[in-house]
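Visitor: Next comes the sequence, and after it the predicted model I'd like to discuss.
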Amino acid sequence: MIPTCFSAYYTLIPLFNEISEWSLLRKWSLSEVYRVTLRTGESRIIKWGGSEMAGEAEIYQKLVHPLQIKAPRIFEFIQLKDSGVIIMEDAGKRNLEQQPEPEYFLEASRELPRLRVSATANLRMLPRKTIEAYSVSMSGFLQLLDDLLKSNRLEENRVLLKVEKVLPLHLEKLYQMVPTSLVHHDYHAKNLLIQEDGIMPIDWSNAYLSPHLGDLYCLITEAHTFCNLSKEDMISAYLEGTNLHINHLNWQVRIGGLCWLIKTLRWLVYGGIEIIPGSEAWIPDLLNNVDNLCEELIYDSQSSPELV
């Protein structure tokens, strides 16, 4: 039985006639993901996205694959007026959420600088229009913050007002010192597949270009939650493939964390809570994390003025 969300695509995708089994992996109001088994025994991942969730294939085609990032292959993509379907490689059966072993989290931390170096090196392969379309500038993040401070839920929020005073100087320094790279923006355990030769990030639907390291911030947080790995362990794994100093990397992670939190809060407050059931309950904890990172940046400014 073909899931209802694919009914409009039945005559457009011949592969549907070859599917012997559908297995639901995720179901939201605007997104459904299935692993399907073909009569040949092969498997594929099929994703349906509605409204704003329908543009993932374009990100793979225009941004992820040209930057030579480790990501699943796209076999077919069809988009109708208000939705899209992607048929892609089944790149692995288990992710870090299902198998949260310390070594896999450490390898995901090692994978991140490789990913970022490749993206930065291959930016020249992208057309200028693509770079402009997918870049989030310093002023872009400050605008997101301003949007939050004008929203019904977080208008004049005390924590965000403090960030508004602290963040601009640090962001300016970051954008001057660190080259632009690719941000996954959902570098979480559920999107990190375990493979024989390492870790493959999947679900690039939120990817964009920026220098910030919010991906490492997210990974550090989950590594501690899932298997009690320390921030120091994760930072050390990341540093193995770089020439960065630990103090500078910690500073980058704090700014990246704030960028990730601001962008995520902006998405939630302006519609995301309608897409993901229960996500409204995330907001207090996210704001608490914003407050903690902001205080750490204030401390950075006082103890290591060379960073700013």
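Guide: Yes, it's here.
Visitor: From now on I want contacts and neighbour counts done on CA atoms only, so please keep to that.
Guide: Will do.
Visitor: What distance do you get for Tyr134 to Leu268?
Guide: 20 Å (CA to CA, to the nearest Å).
Visitor: here comes the other one, which I'd like you to weigh against the first:
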Amino acid sequence: MVPGWIPRDVVLDVTAAPELEAVHPELLRQWGSSEVWRLSYGLRSVIAKRGTDAQAGEVAAYQRYVVPLGLPAPELLYGADGVIVMADVGRVTLEQEPTADGFLAAAELAAQIHGKAVDGPSGFPPARVKELAGRIELDLEPLVEALERLHEDAPLGVVHGDFVPKNLVTDGTRWTAVDWPLTYLAPHLSDLYTLIRDAVALGYDRGPIVARYVEVSGTDPFLVDRQLLVGGACFCLLALTFVLAEGVRTIPGSSEWIPPLLAELADLLEQLS
């Protein structure tokens, strides 16, 4: 049965189904803060999502970043009150089929997203690090200093905010990034960091992925190394504060992420010092 919160008229219009009862609903994801469905009729389908807490800001992200910049995201068909309906851009994610070619394509996608010319202000200035560090009572002065320097040396770019295999989708020809509510502007490369992080966990070499990003973006490789370190530390910091403030309520087992995230952050801070 199609959930009642999904806008009936949009689904019927896009799928050309004669009635809602003829539409096939498929639950793709259900966490405490988000619920995602595919609605299909014949060969036509759409994706519907309902988000709360941090996941409720996707329409705003589309309006501020995705649409004006023409970012590689699903077309937004409807958005209101935390509910969005999007075009279906493919049925296979990089999580489902984690190939070397897929990770290289994702590196190109990251370069395309971060390389768009944008106007500030930064969504992750050094003051933001100090604020988040205060919440979890950590001394992150090395990160504050590194981020200050990076704001001087690198342009701002779009940060997707959750650039991981489950959010990278292909239709067999083109790759698209989905799930944009955490998007902001920053000079670091946390998106590339999380992509490499998952690739290495699966046994792939980071070198070709970084090289593909450098090739496509035209960025100095030494600057990319700094952007990766800072981006990794910012990712860990955001992940820790999310888990402590929201994840423990909405994602079962997320409290187990805290010790490895702290260890990962400590290692990155050591490299930044």
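Guide: Arrived safely. The shown structure was predicted, so the numbers you read here are calculated from the model rather than taken from an experiment.
Visitor: which residue in the second structure lines up with Tyr238 of the first structure?
Guide: Matched across to the second structure, Tyr238 of the first structure falls on Tyr213, judged by TM-score structural alignment.
Visitor: Other residues contacting the helix or strand containing its match?
Guide: Under the criterion of DSSP states H and E, Tyr213 of the second structure resides in helix 206-217. Identification of contacts with helix 206-217 of the second structure by CA atoms under 8 Å, 6 or more residues apart in numbering yields 103-104, 107-108, 110-112, 115, 196, 199-200, 220-221, 224.
Visitor: List buried residues within those.
Guide: Phe103, Leu104, Ala107, Glu108, Ala110, Ala111, Gln112, Gly115, Ile196, Ala199, Val224 (16 or more other CA atoms under 10 Å).
Visitor: mind listing the helices for the stretch 51-200 of the second structure?
Guide: Ranges of helices in the stretch 51-200 of the second structure, per DSSP state H, counting those that start in this stretch, are 58-61, 67-69, 100-114, 126-136, 141-153, 190-201.
Visitor: Can you redo those helices as JSON lines, where the extra columns are distance to Thr176 of the second structure?
Guide: Below are those laid out as JSON lines (distance: least, CA to CA, whole Å):
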{"stretch": "helix 58-61", "distance to Thr176 of the second structure": "16"}
{"stretch": "helix 67-69", "distance to Thr176 of the second structure": "14"}
{"stretch": "helix 100-114", "distance to Thr176 of the second structure": "8"}
{"stretch": "helix 126-136", "distance to Thr176 of the second structure": "29"}
{"stretch": "helix 141-153", "distance to Thr176 of the second structure": "28"}
{"stretch": "helix 190-201", "distance to Thr176 of the second structure": "14"}
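Visitor: re earlier: check the fit of the helix holding Tyr213 of the second structure onto the first structure and give the mean distance.
Guide: On superposition with the first structure, the mean distance recorded for helix 206-217 of the second structure (mean CA distance after the TM-score superposition for the first structure) is 1.5 Å.
Visitor: List the buried residues in that helix.
Guide: For helix 206-217 of the second structure, by 16+ other CA under 10 Å, it's Arg206, Ile209, Val210, Arg212, Tyr213, Val214, Ser217.
Visitor: The aligned residue in the first structure for Val23 of the second structure and Ile2 of the first structure, how far apart?
Guide: Alignment note: Val23 of the second structure maps to Ser20 in the first structure; criterion TM-score structural alignment. Distance of Ser20 of the first structure to Ile2 of the first structure, computed by CA to CA: 10 Å.
Visitor: and the two most separated of the buried ones among the contacts of helix 206-217 of the second structure?
Guide: Of all pairs drawn from these, the greatest distance, 21.8 Å, lies between Gly115 and Ala199 (CA to CA).
Visitor: Can you report how many residues neighbour Ala61 of the second structure?
Guide: 18 (other CA atoms under 10 Å).
Visitor: and the gap between the equivalent of it over in the first structure and Tyr208 of the first structure?
Guide: Taking TM-score structural alignment, the alignment pairs Ala61 of the second structure with Ile59 from the first structure. When CA to CA is applied, the distance between Ile59 of the first structure and Tyr208 of the first structure equals 9 Å.
Visitor: Please apply the same query to Leu12 of the first structure.
Guide: Taken as CA to CA, the span from Leu12 of the first structure to Tyr208 of the first structure is 30 Å.
Visitor: higher neighbour count, the two?
Guide: A count of neighbours by other CA under 10 Å puts Tyr208 above the other of Leu12 of the first structure and Tyr208, at 19 against 10.
Visitor: To which residue of the second structure is the more buried one aligned?
Guide: So Tyr208 of the first structure corresponds to Tyr184, using TM-score structural alignment.
Visitor: Surely its match is in contact with His160?
Guide: Yes - judged on CA atoms under 8 Å, Tyr184 of the second structure makes contact with His160 at a distance of 6.9 Å.
Visitor: quick one, strands of the stretch 1-150 of the first structure?
Guide: Assignment of strands within the stretch 1-150 of the first structure using DSSP state E, counting those that start in this stretch yields the ranges 19-28, 31-38, 43-50, 74-79, 83-89.
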